[in-house]
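S.K.: only geometry, no sequence info:
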């Protein structure tokens, strides 16, 4: 059995995966995934139709046991993008849950359904092997190929070696004091790093349990935390909904207060939501920072100071530096065992992504005197150069969100003949029938931060455009 998952090798009888009312122990998962892995051993790569189901988790684990790279596919991907991913990754077959309707782009690809017939159906493989005839792969062997969001062109396949997966999960064991006794609840999609690698493979590597809600709900979070879950993973959209619900939901407040760890990631959690959750529950949400290409780079530690607005310190094994720093802000570059190997079939893009052995993240940040990292935003979309100043969109967004008439906010820069770039605020008002005056919001920011950071224009929207992970798609604001 693969060294990625010691609890599977030990055939632990403890719970491993639960989706709704369906579950598997580590021993049952070893049996089901081991049996499936035996049929994958000669494959080049396998695609996984990544619905939020038990079958997806079993399919990915089976590929890892077989030593075959898995390519998780987002079921909401459009036909053109899906066709690109399939042509680029050239999988040998697609794994899917029985009955799943696959789009035409997958029609030419052989399909294998992940059949789960209940506890104990297949025999549990011996601990010394992942699947018959499979030798434990090298740490540098590809584990997964995860496609980027494609904001600057067709999605690129980040090749993640087994070394990166184990290094990140073991670094989070250290940062979050993560043990086999922890029970994680989340509702994140399973085609991405956060939901799949951290949220499924993380508990399995620790020998603990994950309970997936299928889709996010306030009731589901409260129910699972009340019934033994110790950790919650979410994205800012989820925590924002939690913060909105807390004043009228004492059950939710009590459930969150009993959690050991609340973790937010994939985008910055506004300080306003941090404070509302802390005030209602006595628990602080901690943030971490990672990317598809790097897995996890930094995190606030479970035993450290949960400082709102920061993503903590570099995790174990990761080095971080700020490059071309001015006004206290520079581009984050990282190196360590957490890094991807390459962009599949894109040697040019791979070469451009590195400065020697340092990966250029494209994210801008500052550092507190004690080393805590504060993300300003993306170099391309969140760094605004206005009137000779380098300004981070994130701090303006946090200031706007402190205004009682603002529900959501995004800040961008637009070309300006006088300033170079002017600051534009995109606002979802708390009461659409009575939006705040633009001058009032500009004055609010100027008073909280500095006059040169005030929005020069304010535009109102019914909702901000977001992707599946809850990230605001700023490029769509100017579309």
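M.R.: Thanks, I have the structure now. Predicted model only: the values in this text are computed from it and were never measured.
S.K.: use CA for all of it now, contacts and neighbours both
M.R.: Fine.
S.K.: helix, strand or coil for the spatially most central residue of the chain?
M.R.: By Cα atoms, centre = their mean, the chain has its centre lying nearest to residue 194, at 3.0 Å. The three-state label given to residue 194 by DSSP: H, G, I helix; E, B strand; the rest coil is helix.
S.K.: next up, a structure to set beside the first:
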């Protein structure tokens, strides 16, 4: 099959150590990187001043900022921050989502050495989620906070911890008594070139550019100190793995949130590092907002496509029905990159065949692995992969320490220049995060595709903390089982939780894909928290029974299921800021439904 993009071939060395651990590293040399994100901005403002860097929707088209105008505005905002006495000890809290002004403020803060702390906008907009926002405010004690719209965020702005904090907004309220707020454009009026130059000169690779809050899917959120070195080195690692980034300025139309390391560091900095153009997609892969994504993609298509698996599934359906859109989408596409979970194989195959049909070539279809603490990418599938779910090999410059069990399932630890120095004002958690050799303890597990050939890459095999034992003592690898079940139940299940800790059988609590159920004519009839739809239960029973014939052993056999009528709650902490389920919170909050799942007499429980 012809491929349209070039790539760095896998070449790794494996060292088996006497203590049973394995060291895995790339044989390729890591390319040099700049020291500061501002160095990229200066480079492209000089080399391509008129090229679009940031754009967002404005009316029927785009509001566009070039590299030249972005640099000028970054320096002006930087001067305004310095005039307020801001420095490494006065973080800026960003409470709203992606926007051009957000991007300019982020770069300005990094330019003059002020840490930026972007948080999920749900923490401000969902009343019940304000507890998370209070926690962040209490931790970082910001001196300035930014929102895009004063009225939209007014409830959160009234929180006690923000009373003495300067608020900056792109759109001010016209309502009486709304409170004093600085308009973002006022920051652009500052003129302090000498002070800005001096502050920029003081910024080094070790300067903290951002404090990113972890998602809290397995523990309380922590503030990851993200240095310029981490961000800059990681982009060198990515460009080494994907050399086409250096050959043609990339373009993306992207919605992934900037409070999360993938959207805000991986994708944002990939455009900045390589002179690319970032068109902010104000849609999302959810009902009512995906139509906006399609509208944006009809205006501009990119050379790279990043999304979560659900988003690619929705996009595939849209591409099937619009020949012109399909042709434009694939015309210049170099990369299809999924993140957050494994891409269902039917979606993978559909995109691959569609690309082949449209242009006779297939872009590189791939994924990677990493965490907020690793900037993020630590492993990447750099070569064309035979199927979904492979995260590849270590990127240049990092070393993985693998601790295999008897089944060669490996706990992963990592060391390298793209790894964080620690957590914000938490020396105890920082110390606990690294082992005695200085490797960051990720808590994730991997398995080799081929134990004899590490160049074939590795597959993500879940969080160590999510695994559990049945009463029989049999270990259940929950993450991989979850992927298997999502595939078996597609498209009926949007997400699910695997259950069975200290029980005799494995079960699943299913969050349904409401649009798919609606299209299929399934109806709900139980107001106590679970579906009781005979047709749906029969279909789930059929699929579980069919799957049970193909698996052996109690560690993989799912014999119970219940479908939940209430979606996961962000306000109650069941859904993290980056869209992952907090499994512990779901099981705790829905304990009565968990008991119903293991009741042999409950009509909502499907049993095989």
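M.R.: In hand now; what should we look at? All of these numbers come straight from a predicted model, not from anything done at the bench.
S.K.: scan the second structure for its longest helix.
M.R.: Criterion DSSP state H: the longest helix present in the second structure is helix 67-83.
S.K.: circling back: for residue 340 of the second structure, see how far away the alignment partner in the second structure of the residue nearest to the centre of the first structure is.
M.R.: Using TM-score structural alignment, the partner of residue 194 of the first structure in the second structure is residue 262. Distance, residue 262 of the second structure to residue 340 of the second structure, using Cα to Cα, to the nearest Å: 9 Å.
S.K.: which other helices and strands contact the longest helix along the first structure?
M.R.: Assignment by DSSP H gives helix 162-176 as the longest helix of the first structure. With contacts defined as 3 or more Cα pairs under 8 Å, 6 or more residues apart in numbering; DSSP states H and E, helix 162-176 of the first structure has these neighbours: strand 142-147, helix 202-206, strand 295-299.
S.K.: how much does it stray from the second structure?
M.R.: Aligned to the second structure and superposed, helix 162-176 of the first structure gives a mean residue distance of 1.2 Å (mean Cα distance after the TM-score superposition for the first structure).
S.K.: quick check: that helix aligns to which part of the second structure?
M.R.: Residue span in the second structure matched to helix 162-176 of the first structure, by TM-score structural alignment: 228-242.
S.K.: so the residue nearest to the centre of the first structure makes contact with residue 266?
M.R.: Yes - at 7.3 Å, residue 194 of the first structure counts as touching residue 266 under the criterion of Cα atoms under 8 Å.
S.K.: which residue ranges of the stretch 1-150 of the first structure form helices?
M.R.: Ranges of helices within the stretch 1-150 of the first structure are 6-9, 26-38, 54-66, 79-89, based on DSSP state H, counting those that start in this stretch.
S.K.: which residues touch whatever residue of the first structure lines up with residue 311 of the second structure?
M.R.: Aligning on TM-score structural alignment places residue 311 of the second structure opposite residue 238 in the first structure. Going by Cα atoms under 8 Å, 6 or more residues apart in numbering, residue 238 of the first structure touches residue 216.
S.K.: ok, residue 388 of the first structure next?
M.R.: Neighbouring residues of residue 388 of the first structure by Cα under 8 Å, 6+ apart: residue 419.
S.K.: could you redo the last one with a cut-off of 10 Å?
M.R.: 419, 420, 421, 452 (Cα atoms under 10 Å, 6 or more residues apart in numbering).
S.K.: turn the residues you listed into a markdown table, columns for neighbour count, distance to residue 290 of the first structure and secondary structure.
M.R.: Listed next are the contacts of residue 388 of the first structure as a markdown table, based on neighbours: other Cα atoms under 10 Å; distance: Cα to Cα, whole Å; DSSP: H, G, I helix; E, B strand; the rest coil:
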| residue | neighbour count | distance to residue 290 of the first structure | secondary structure |
| --- | --- | --- | --- |
| 419 | 14 | 33 | coil |
| 420 | 15 | 31 | strand |
| 421 | 19 | 28 | strand |
| 452 | 16 | 31 | helix |
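S.K.: tell me how many other residues crowd residue 23 of the second structure.
M.R.: Around residue 23 of the second structure there are 16 other residues, counting by other Cα atoms under 10 Å.
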